[in-house]
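Undergrad: coordinates only, no sequence provided:
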């Protein structure tokens, strides 16, 4: 029995190429296509693919937001992210949300089909070339988690405000504390998360999803 697949990508040529490639041997059938994230969610209300091939960069709603919506709504559809993004941060975010698979668009067709069949059978598939980076990033994240746990509630508040670009005076006013107290908190934060300046502290906060970047 063929695996039913839905394609979500804003480039029509990509969708056409994928459809032709996947249906070539008859073991995969493309039953629906979506041109953006919102269109994808809308069509999933009326179709039930075994696997959703999801691009990250799409208008209206990006792939990671679509994935989060599906997981929040307890959708049963298996999601395979097919993307040009080889930056490990995207993969980490997808894994944290609950991805079923992640493959780069420059992979071989045999690898893409293997990922689809693996996911359809209920297993997870991450492109093998990305796994060493993923494991390294997980170790780094575990270390960051320990550093975050070591921050006091107030230090965490100060770090978040610092990370969005607020100066000590602005932080003091928002938290109703003195600038001297803020300065002491910043110094303690730097020591606890092992950074030397505000930029590094902001990067730490962004990397660990302590603040949202729009």
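TA: Here it is on my side, so go on. It should be emphasised that the depicted structure is a prediction, and the values quoted were computed from it without experimental measurement.
Undergrad: for the rest of this, base every contact and every neighbour count on C-alpha atoms.
TA: OK.
Undergrad: next, work out how far apart residue 32 and residue 4 are.
TA: 9 Å (C-alpha to C-alpha, to the nearest Å).
Undergrad: and residue 160, by the same measure?
TA: 44 Å.
Undergrad: check it against this one:
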């Protein structure tokens, strides 16, 4: 697992673009801060000669865009979005994009959150506070196939896993709609309330809840909530 360290100067005026795999010619940035999206898009497009950058302000927006416009070559995902937090975004997008490198980016460098993102299938975890050259260097390595984390990340600082890796694999089998329903269950919503909020029949909610319980190997809703909390799926800032 590579650590983010001092980077070479790259992407400067007149310099040749960094080399990246051909599949990473389009980039999707999922962040609810427009300035952050614009800055990342401009920096990485110049550094790597990307053909296209796209952006979404929420997880739901990213899912809709992927379905309508096709899979990007790579994804950068903010840790905390208006409709998701923690590892939920990685789990949801990994189901849609099994072979696309997804990098989580955040100002928070908590060891547990980094570990949860990696367990969910993130290719790397990058700090928003990185200097430009270090940021470019990190993405060059991530898109070349390395798993990159902050240089001070210590996996030993994480609590015992308690089977979290297997749990994350089970969570990854949930569909985006099932993830939305599980999130509402974690907020204490009853089936009738979930039906109203999502605009679907209550019978459909019950069918999804049954599937969620089976996929998570949970017997009760309270157990499903406990498992979601253990996986840190729905953390908020």
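TA: Nice, I can see it. Being a predicted model, the structure only gives us computed values, none of them experimental.
Undergrad: what residues are up against residue 203 of structure 1?
TA: Residues in contact with residue 203 of structure 1 (C-alpha atoms under 8 Å, 6 or more residues apart in numbering) are residue 163.
Undergrad: mind checking the SS state of the residue nearest the centre of structure 1?
TA: Centrality entry for structure 1: nearest residue to the mean C-alpha point is residue 93, 2.7 Å, by C-alpha atoms, centre = their mean. Classification of residue 93 of structure 1 by DSSP: H, G, I helix; E, B strand; the rest coil places it in helix.
Undergrad: find the nearest non-adjacent residue to it, please.
TA: Spatially, and ignoring its direct neighbours in sequence, residue 93 of structure 1 is nearest to residue 64 (7.8 Å; C-alpha to C-alpha, 6 or more residues apart in numbering).
Undergrad: so stretch 154-168 of structure 1 corresponds to what in structure 2?
TA: Mapping stretch 154-168 of structure 1 onto structure 2 (TM-score structural alignment) gives no aligned residues.
Undergrad: centre of the chain to that stretch, how far?
TA: Stretch 154-168 of structure 1 sits 24 Å away from the centroid of its parent chain (C-alpha atoms, centre = their mean, to the nearest Å).
Undergrad: what are the buried residues along it?
TA: 155, 156, 157, 158, 159, 160, 161, 162, 163, 168 (16 or more other C-alpha atoms under 10 Å).
Undergrad: likewise for stretch 50-58 of structure 2?
TA: 50, 53, 54, 55, 56, 57, 58.
Undergrad: could you do stretch 82-90 of structure 2 as well?
TA: Buried residues in stretch 82-90 of structure 2 (16+ other C-alpha under 10 Å): 83, 84, 85, 86, 87, 88, 89, 90.
Undergrad: of all the residues you listed, which comes closest to residue 96 of structure 2?
TA: Residue 96 of structure 2 has its nearest neighbour among the buried residues of stretch 82-90 of structure 2 in residue 90, at 10.0 Å by C-alpha to C-alpha.
Undergrad: structure 1: which residue goes with that closest one?
TA: Checking TM-score structural alignment: residue 90 of structure 2 goes with residue 67.
Undergrad: shouldn't its match be within a helix?
TA: Yes. Under three-state DSSP, residue 67 of structure 1 falls within a helix.
Undergrad: that one contacts residue 95, correct?
TA: No. The pair residue 67 of structure 1 / residue 95 is not scored as a contact, 10.4 Å apart, by C-alpha atoms under 8 Å.
Undergrad: tell me the contacts of the alignment partner in structure 1 of residue 81 of structure 2?
TA: The alignment partner of residue 81 of structure 2 in structure 1, by TM-score structural alignment, is residue 58. Going by C-alpha under 8 Å, 6+ apart, residue 58 of structure 1 touches 9, 10, 35, 36, 37.
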